[in-house]
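A.B. asks: here is the input, now give the coordinates:
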Amino acid sequence: MGSGATDDDLITVAKMADQLGYDTFFTGESWGRDALTILTAVACHTTNLRVGTGILPVFSRTPALIAQSIASLDLISNGRATLGLGTSGKIVIEDWHGLPFQRPLERTREYIDIIRQALSGGPVNHQGNFFQLSRFRMGVAPVQERIPIYLASLGPKNLELTGQLADGWLPIWMHHQRLPELTEPIAIAAAEAGRDISQITVAPQTMCYTTEDPEELEEVQGQVRAHMAYYIAGMGTYYYDLFCRSGFRTEADAVREAWAARERDTAAQAISDQMLEGIAILGDAATCRSRLERLRKSGADMPVVAFPHGSSVDGVKRTLEALAPALDPSKPPAGAGS
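C.D. replies: From the prediction side, this is the model:
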């Protein structure tokens, strides 16, 4: 929904998602609100809706603090917490958090190991390349025996790590046709680790918005184009590479060129209709339901209904109602993202 959403707006949306039968409310963080404070408020105003970080950047906190925080959220929510982790990007980590963006994959693996140890209730002993911990035992126990850990992975090595260690996969900007292709290395890594892909929830975060108004649809498409352009050109190379691998190198190069020239509108206009149609779910209710079903058939266990930055609260509520899993109990559960 973006930084313009008020706390009351977020609570209203979360309560509605809870009533409509959505599975999990995810929220991330960049340089605005922190995710855990929002999720604590959501947990206090909902009953069944799980609350998930989507995602916490591993560079932003120590693994011990993340374990303490997610255990506390699990207690407050009575066992409804999900921990989504990711690396964020070089620009955010170095220019906002002031930390060197170094060895993100190795760091993520180390974080998962420490967090799992801490949440187990036993003494934490870890001698790694980033952290050396010994003898401490976390002084708070979560409600869940195993809090799910999701990873927002995109690159080949991170996908492999997801298969080895994660309970869920939380990608963004995922073209529906690429989902099976990127799920395959997760499945292979899971099998090599003695696991099965069925143990890993595939939960792509997808920009969704329903409207019957052509003018509103055009405005929302512009918002999503601008958001995509920012990720391609303003968030390092991860997302640029993702769009190139998805068959959109021409558009991605045009976005970067315009962005470098500080021509933001031109960068957004370089996002093609084909990109929007394959990656986002925008349009009237019937179109959006059909595209959500297409995403499920591509392998999404729990598609996460996210919203374009700048979306109105009324538009978000309308979209939640149109795509609500409660309207069709035969479909897999969906998540909602702020």
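
A.B. asks: going forward, measure contacts and count neighbours with C-alpha atoms only.
C.D. replies: OK.

A.B. asks: not counting its neighbours along the chain, what's nearest Ala64?
C.D. replies: Ile115 (6.5 Å; C-alpha to C-alpha, 6 or more residues apart in numbering).

A.B. asks: kindly report the same for Thr87.
C.D. replies: Nearest non-adjacent residue to Thr87, counting by C-alpha to C-alpha, 6+ apart: Pro57, 5.0 Å away.

A.B. asks: centroid residue for this protein?
C.D. replies: Gly54 (4.1 Å; C-alpha atoms, centre = their mean).

A.B. asks: please give the structure of this sequence too, so both can be compared:
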Amino acid sequence: MLASGITLGVPGQEELFEYTALAEEQGLESIWVGESWGRASVPVLTKLLERTETIDVCSGIFNIYARTPGLVAMTANTLADSGDGRFRIGLGTSGPAVIENFHGVEFDRPLRRTREYIEIIQGLLAGDRIDYDGEIFELSGFALDMNEYYECPIYVAAMGETNRQLVGEFADGWMPLLVPNTGLDDALGAVKRGADKGDRSLDDIDVTPWIPTCISEDDPAAAREHARSLIAFYVGTMGDFYANAAASFGFGEEADEIRAGWEKDGQTGAEAGVTDDMLASFGACGTPAEAAESFEQFQEAGADSPVAYIPSRWADSDIIRETITNL
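C.D. replies: As a prediction, the model looks like this:
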């Protein structure tokens, strides 16, 4: 098996159910369901747990501004209870554009908020009565009113160095998007420093990079272009965040070309800036053999449980199914 799980971006709900059933048939371990400013993820996660038996259903991601940590703990415990423990919490900061312009909340102190979020959720899911005196959250006297407690693992979509250290110190998993196989080993250095600070081992953190993935034996060129589209979209449209991350891994010229291409000619222009070298470093695409080689490179660089990010926005249903069956 090449990947441990899948995420699909924004397919229709029924298509998501179909692809998840196929992933479960293939023996994949997890499905990660995103949430941005469209469909809310919790009803979808609930339906997925009802329709599956073995695969873990995971939030990918709950941003740390739209919900309180208490609400996340209640939601996670409820979802885990309905799915015999098959729920994992994926957390992240999202970005200022979404948090401030959609949710209307100030994007302040993301690192401190992430730390307090994790500590509070872990305590509540352990069944503890919480008395928490943080810099952001002050809580007193409450525990989850549940018959059973599920200590759901917490994964954090951390990119910056300090945030990666925080993952190593407090979280159960690291869930980065668009980290190249050429840079994953170095990026893990910050996670290890955090683990050392927390008297933990790197083995205690599940390294779960999301890898742009599209596979086709019959049309590998199309598969590569779909993965290229996904990389171009994130670097070209998501503010400075992913462009700066790409630059930090040695792809600064490419990031500039992608963003300039987006400004000039939208998605098509951005795709023109994604070089084959960048595609090979960030993605796993082409023929099944080519994708297998890419996943092996990620695993050699330190990935424990890579997640295939399938570009459902661009790929048709046939190639999505072929990708899943080749994982």
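
A.B. asks: that older thread, counterpart of the residue nearest to Ala64 of structure 1 over in structure 2?
C.D. replies: Using TM-score structural alignment, the partner of Ile115 of structure 1 in structure 2 is Ile121.

A.B. asks: Three-state assignment for its match, please.
C.D. replies: Judged by DSSP: H, G, I helix; E, B strand; the rest coil, the three-state class of Ile121 of structure 2 is helix.

A.B. asks: count of residues packed around it?
C.D. replies: 24 (other C-alpha atoms under 10 Å).

A.B. asks: swap in Thr6 of structure 1?
C.D. replies: 12.

A.B. asks: swap in the one 4 residues further on?
C.D. replies: The local packing of Leu10 of structure 1 (other C-alpha under 10 Å) involves 20 other residues.

A.B. asks: which parts of structure 2 are strands?
C.D. replies: Along structure 2, the stretches classed as strands by DSSP state E are 5-7, 30-33, 56-59, 62-63, 87-92, 130-133, 138-142, 154-156, 173-174, 206-207, 210-215, 284-286, 307-309.

A.B. asks: how much does the fifth one stray from structure 1?
C.D. replies: Between strand 87-92 of structure 2 and its aligned partner residues in structure 1, the average distance after superposition works out to 0.6 Å, using mean C-alpha distance after the TM-score superposition for structure 1.

A.B. asks: closest one to Gln299 of structure 2 among the strands of structure 2?
C.D. replies: strand 206-207 (9.5 Å; C-alpha to C-alpha).

A.B. asks: quick one: average offset of that closest one versus structure 1, please.
C.D. replies: Counting by mean C-alpha distance after the TM-score superposition for structure 1, strand 206-207 of structure 2 comes out at 0.4 Å.

A.B. asks: where in structure 1 does that strand fall?
C.D. replies: Aligned by TM-score structural alignment, strand 206-207 of structure 2 falls on residues 201-202 of structure 1.

A.B. asks: what does the matching stretch rub up against?
C.D. replies: Contacts of stretch 201-202 of structure 1 with the rest of the structure, by C-alpha atoms under 8 Å, 6 or more residues apart in numbering, involve Asp167, Gly168, Trp169, Leu170, Gly299, Ala300, Asp301, Met302, Pro303.

A.B. asks: show me the contacts for the residue of structure 1 positioned farthest from its centre.
C.D. replies: For structure 1, the residue at maximal distance from the C-alpha centroid (C-alpha atoms, centre = their mean) is Arg135, at 33.3 Å. By C-alpha under 8 Å, 6+ apart, Arg135 of structure 1 lies in contact with Pro123, Val124, Asn125.

A.B. asks: which of those residues are buried? Put it as a PyMOL command.
C.D. replies: To isolate the buried ones among the contacts of Arg135 of structure 1 in PyMOL, judged by 16 or more other C-alpha atoms under 10 Å, type:
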select buried, resi 124
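
A.B. asks: between the contacts of Arg135 of structure 1, which is nearest Leu85 of structure 1?
C.D. replies: Val124 (19.9 Å).

A.B. asks: related to what we said a few turns ago, how about a markdown table for the contacts of stretch 201-202 of structure 1, with distance to Ala286 of structure 1 added?
C.D. replies: Shown next, in a markdown table, are the contacts of stretch 201-202 of structure 1 (distance: C-alpha to C-alpha, whole Å):
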| residue | distance to Ala286 of structure 1 |
| --- | --- |
| Asp167 | 32 |
| Gly168 | 28 |
| Trp169 | 27 |
| Leu170 | 25 |
| Gly299 | 20 |
| Ala300 | 19 |
| Asp301 | 21 |
| Met302 | 19 |
| Pro303 | 17 |
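
A.B. asks: which of those residues fall within helices?
C.D. replies: Among those, no member is found in helices (DSSP state H).

A.B. asks: Glu271 of structure 2 and His226 of structure 2, how far apart?
C.D. replies: Distance, Glu271 of structure 2 to His226 of structure 2, by C-alpha to C-alpha, to the nearest Å: 10 Å.

A.B. asks: so how far is stretch 156-171 of structure 2 off the chain centroid?
C.D. replies: 13 Å (C-alpha atoms, centre = their mean, to the nearest Å).

A.B. asks: any buried residues in it, and which?
C.D. replies: Neighbour counts over stretch 156-171 of structure 2 (16+ other C-alpha under 10 Å) mark 156-160, 163-171 as buried.
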